[in-house]
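[1] my questions are about this predicted structure, shown below with the sequence.
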Amino acid sequence: MNVIFIENFQIYKRFVNVKTIGGIETNTLDVIKELKKRGHKVWTPSNQEEPEWVENGDVDIIAASTFDPLTYLQVSKYKKQFRENAAVVIHGHTTVEDLKGNFLPDMPIFNLIFKYWLKVLYGSAHLLITPSNYSKKCLEQIQTTMTYPIVPVSNGIRVEYFVEKESYRREFRKFLNQNYGVPKNARIILNVGLSWKKKGVDTFSEIAKNFPDYYFVWVGPINKNPDIEEAIKLKNVIFTGFYPDIREAYFGADLFLNTSYVENQGIPLIEAAICKLP
């Protein structure tokens, strides 16, 4: 197959000043890599010059995984251009519940805008793929008339990537000790992910406040907000920001604590389980 894969993660990363958008970006890159591995041709307009097969109109699928206005314009453009032979497949990783209070304040007017926007964007698809039955239910609720099928397909995880090495625990403990003064034999309670409002930073810090003898470490890009500012006042709470090898964090911690209010799949929970982190 010949696939145009639209992703504009650089827009989000500039907007919120982070190095990665998390699970949705990881999944997209994994899908693109796997498509190429299986012999399919993939063109990503955001970072590659247009190949000859696109110029010749030999396109089978127009795929997209981001939800910004540029993505919508690109999907609409290519859908019209290749309407005779290409199907539009959008990865509906994002829901209204997912966005509340993250990019904009959790207010009825903004949530209504998000609902309308996702309805318009996803309505341009011939097929919508979403990570779970839960996210499928959320997406069904924003449609007054269903114009496309919604199929739940797990984001998937590269299990072979999370094979334990003795150095992982040692390196993570060394990092925490050198940068934050955490004793190498300390009990580490870990959370992983972007520090969005939906991830429950306030709950994370509230639990930490009740267990002062344990260190609560949050690994992942920092989205500055009042909850984080309040949390870091505690001596046993640490936000590391982006960490280059997440395996070291999973194998270096003693317990995984997920405080999210909503997850469309919850990849860190599965990754922690693979690493046998309680």
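    It's in. This structure is a prediction, so every number in the text was calculated from the model and none was measured. Residues are numbered from 1 along each chain as shown.
[2] for the rest of this, base every contact and every neighbour count on C-alpha atoms.
    Noted.
[3] got the buried residues for the helix or strand hosting Glu230?
    Using DSSP states H and E, Glu230 falls within helix 226-231. Neighbour counts over helix 226-231 (16 or more other CA atoms under 10 Å) mark 227-228, 231 as buried.
[4] next one: stretch 218-226
    218-223.
[5] show me where the stretch 51-200 of the chain has its helices.
    52-55, 69-81, 96-99, 108-122, 133-140, 166-180 (DSSP state H, counting those that start in this stretch).
[6] nearest to Lys33, of those?
    Closest to Lys33 of these is helix 52-55 (CA to CA; 18.9 Å).
[7] so how far is that closest one off the chain centroid?
    Put simply, helix 52-55 sits 31 Å off its chain's centre (CA atoms, centre = their mean, to the nearest Å).
[8] and for stretch 237-257?
    Remark: stretch 237-257 is offset 17 Å from the chain centroid, using CA atoms, centre = their mean.
[9] span of that stretch from start to end?
    This stretch, stretch 237-257, spans 13 Å end to end (CA to CA, to the nearest Å).
[10] cool, stretch 97-108 as well?
    12 Å.
[11] please list the residues outside stretch 225-242 that contact it.
    Stretch 225-242 is contacted by residues 19-20, 180, 197, 201-202, 205, 208-209, 212-222 when judged by CA atoms under 8 Å, 6 or more residues apart in numbering.
[12] filter the residues you listed to the buried ones?
    Judged by 16+ other CA under 10 Å, buried ones among these: 19-20, 197, 201-202, 205, 208-209, 215-222.
[13] distance from the chain centre to stretch 94-109, please.
    15 Å.
[14] repeat for stretch 151-166
    Counting by CA atoms, centre = their mean, stretch 151-166 comes out at 14 Å from the chain centroid.
[15] in that stretch, what's buried?
    151-152, 155, 157, 162, 164.
[16] verify the stated contact: Lys36 with Val42.
    Yes. Judged on CA atoms under 8 Å, Lys36 makes contact with Val42 at a distance of 6.6 Å.
[17] ends of stretch 235-253, what's the gap?
    First-to-last distance for stretch 235-253 - CA to CA - comes to 18 Å.
[18] typo on my end, it should be stretch 236-251
    The first and final residues of stretch 236-251 sit 20 Å from each other (CA to CA).
[19] give me the buried positions along it.
    236-242, 246-251.
[20] okay, and which of these map to strands?
    237-241 (DSSP state E).
[21] turn these into CSV, including distance to Leu104.
    Shown next, in CSV, are those (distance: CA to CA, whole Å):
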residue, distance to Leu104
Val237, 26
Ile238, 25
Phe239, 22
Thr240, 24
Gly241, 21
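[22] out of the residues you listed, which comes closest to Thr95?
    Gly241 (24.8 Å).
[23] second structure for comparison follows:
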Amino acid sequence: MRVLNYLELEDRLRGGIVTATRQQRAALADTDVEVVTTPWQGGTPFAAGKARLTGAPFFREYDVAHCNTIGPGSLAVARHAKRNDIPLILHAHTTAEDFADSFRFSTQAAPALKRYLKWFYSQADRVLVPSQYTKDLLDSYPVDAPIQTITNGVDAASLEGYESFREETRERFDIDDLVVFSVGEVIERKGLTTFCRVAQDTDFDFAWFGPYESGPQASKTTKRWVEDPPENVTFTGYMDDKRAAFGAGDIYMFPAKVENQGIAVLEAMACGKPVVLRDIDVFDEFFTDGEDCLKAETDAEFADALERLRDDPDLRERLGEGARDTAAEHSLDVVGDRLTDVYREVAGKGDAL
């Protein structure tokens, strides 16, 4: 079976959508699914247009179309699939709720995006989501298509050797002792204000490894904290190798307000790091307080959790071991098996949902 696994503007995007898509492809590498990553003859719409002038088809041939983004290229693929009876899978990495608090004016634009997403996802033969939380959101829009949960997974192999980056990275950013860290794009939705306020109330070194906007598209909150951070907070900017972040940090703190699953959380867990999470619904699906993480709601609760971990090495070790076990439940083998089943179902070659 030949499947289009498409990430529009892949060379320009960053963040969890890129990671999730590439993990899908890695998970499918050992299956009997042949993956193509572009729908266009010649690789680009421009090349496809030139080919069309010579009588060649604009789109490549595939048995199932699987799109991971929501832009005009994905919409063109969706329309082509519907016209030609090609089974269409749309992966809902984006919701109006996680779009808000991302950049300047994103919160104001979220209601309009919600209307578009309701229409766009409703075209699919199957919508894939990473959590029951996300499924419940789309059901409430409502999206008129079958919705199925499938973990984004974690690519443990991509993290191998993270320990070797520890000293170099800590020296580079002048961080030491027990370092509290986060990984990913620096935005308010990820809990930026909480991260900084907790830093102000504690004496740990805090480091956020990931890119941030500083131009006119940046939110006022992001600009405020990045331009004038607490003395014990370091914003590193984009990291060429994520293993440097997971090697340098000791306690992973992720106070996100809204999340569809949290790939970076699973990556921290795969590295055996003790994790402190905001107590929100989506994390209840995957993580258990006291077994593979600690959960908190207020700034004071986050600070207390960090101090407990600092003062109790056995707790850090126990939570780290539990975290590794949880991450193993989201291996790429699991993702590959689930995706293969979905492709066969929508193509009429397997059991229905």
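    Done, it's in. Since this is a predicted model, take the numbers as computed values, not measurements.
[24] please state their TM-score.
    The TM-score (TM-score structural alignment, normalised by the length of the first structure) is 0.82; 258 aligned residues with a CA RMSD of 2.7 Å.
[25] mind picking the two most distant members of the buried residues of stretch 236-251 of the first structure?
    Asn236 and Arg247 (21.9 Å).
[26] skipping adjacent residues, who's closest to Asn191 of the first structure in space?
    The shortest distance from Asn191 of the first structure to any non-neighbouring residue, by CA to CA, 6 or more residues apart in numbering, is to Trp218 (4.8 Å).
[27] circling back: turn the buried residues of stretch 236-251 of the first structure into JSON lines, columns for distance to Pro268 of the first structure.
    Output for these, formatted as JSON lines (distance: CA to CA, whole Å):
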{"residue": "Asn236", "distance to Pro268 of the first structure": "22"}
{"residue": "Val237", "distance to Pro268 of the first structure": "19"}
{"residue": "Ile238", "distance to Pro268 of the first structure": "18"}
{"residue": "Phe239", "distance to Pro268 of the first structure": "16"}
{"residue": "Thr240", "distance to Pro268 of the first structure": "16"}
{"residue": "Gly241", "distance to Pro268 of the first structure": "15"}
{"residue": "Phe242", "distance to Pro268 of the first structure": "14"}
{"residue": "Ile246", "distance to Pro268 of the first structure": "10"}
{"residue": "Arg247", "distance to Pro268 of the first structure": "11"}
{"residue": "Glu248", "distance to Pro268 of the first structure": "13"}
{"residue": "Ala249", "distance to Pro268 of the first structure": "11"}
{"residue": "Tyr250", "distance to Pro268 of the first structure": "9"}
{"residue": "Phe251", "distance to Pro268 of the first structure": "13"}
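[28] contacts for stretch 264-278 of the first structure next, please.
    Counting by CA under 8 Å, 6+ apart, 23, 93-94, 98, 131-132, 134-135, 154-155, 157, 159, 162-164, 192-193, 250-251, 253-256, 258 sit against stretch 264-278 of the first structure.
[29] what's the residue nearest to Asn191 of the first structure aligned with over in the second structure?
    Under the alignment (TM-score structural alignment), Trp218 of the first structure maps onto Trp208 of the second structure.
[30] quick one: contacts for its match?
    181-184, 186, 233-236 are the contacts of Trp208 of the second structure under CA under 8 Å, 6+ apart.
[31] which SS class is it?
    On the three-state scheme (DSSP: H, G, I helix; E, B strand; the rest coil), Trp208 of the second structure is labelled strand.
[32] for Val276 of the second structure, what is the enclosing helix or strand?
    Counting by DSSP H and E, Val276 of the second structure is found in strand 275-278.
[33] which part of the first structure lines up with the very next helix or strand once past that strand?
    Sequence order places helix 281-286 as the next helix or strand after strand 275-278 of the second structure, per DSSP H and E. Under the alignment (TM-score structural alignment), helix 281-286 of the second structure falls on nothing in the first structure.
[34] one step back: identify the farthest-apart pair in the contacts of Trp208 of the second structure.
    Gly184 and Val233 (15.1 Å).
[35] tell me which of Lys36 and Val42 of the first structure has more neighbours.
    Val42 (21 against 16; other CA atoms under 10 Å).
[36] contact partners for the equivalent of the more buried one over in the second structure?
    Matched by TM-score structural alignment, Val42 of the first structure corresponds to Val35 in the second structure. Applying CA under 8 Å, 6+ apart, we find Val35 of the second structure in contact with 2-5, 25, 28.
[37] how about Val35 of the second structure: what's its closest non-neighbour residue?
    Closest residue to Val35 of the second structure in three dimensions, ignoring its sequence neighbours and counting by CA to CA, 6+ apart: Val3, at 5.1 Å.
[38] please pull up the equivalent of that neighbour in the first structure.
    Looks like Val3 of the second structure aligns to Val3 there (TM-score structural alignment).
[39] from what I can see its match touches Val59, true?
    Yes. Between Val3 of the first structure and Val59 there is a contact under CA under 8 Å: 6.2 Å.
[40] burial count for the residue mapped onto Lys276 of the first structure from the second structure?
    Under the alignment (TM-score structural alignment), Lys276 of the first structure maps onto Gly272 of the second structure. Using other CA under 10 Å, Gly272 of the second structure has 25 other residues around it.
[41] check for me that Gly272 of the second structure belongs to a strand.
    No. Counting by three-state DSSP, Gly272 of the second structure is not part of a strand but coil.
[42] could you measure from it over to Asp203 of the second structure?
    Gly272 of the second structure is 23 Å from Asp203 of the second structure, by CA to CA.
[43] what do you get for Cys196 of the second structure?
    12 Å.
[44] then Phe235 of the second structure?
    Counting by CA to CA, the gap from Phe235 of the second structure to Asp203 of the second structure is 17 Å.
[45] try Ile86 of the second structure
    Distance from Ile86 of the second structure to Asp203 of the second structure, by CA to CA: 57 Å.
[46] do Asp250 of the second structure as well
    When distance is defined by CA to CA, Asp250 of the second structure is 14 Å away from Asp203 of the second structure.
[47] quick one: what's aligned to Thr234 of the second structure in the first structure?
    Per TM-score structural alignment, Thr234 of the second structure is aligned with Ile238.
[48] for the equivalent of Gly23 of the first structure over in the second structure, grab the count of nearby residues.
    In the second structure, the residue matched to Gly23 of the first structure (TM-score structural alignment) is Gly16. Using other CA under 10 Å, Gly16 of the second structure has 17 other residues around it.
[49] lovely, talk soon.
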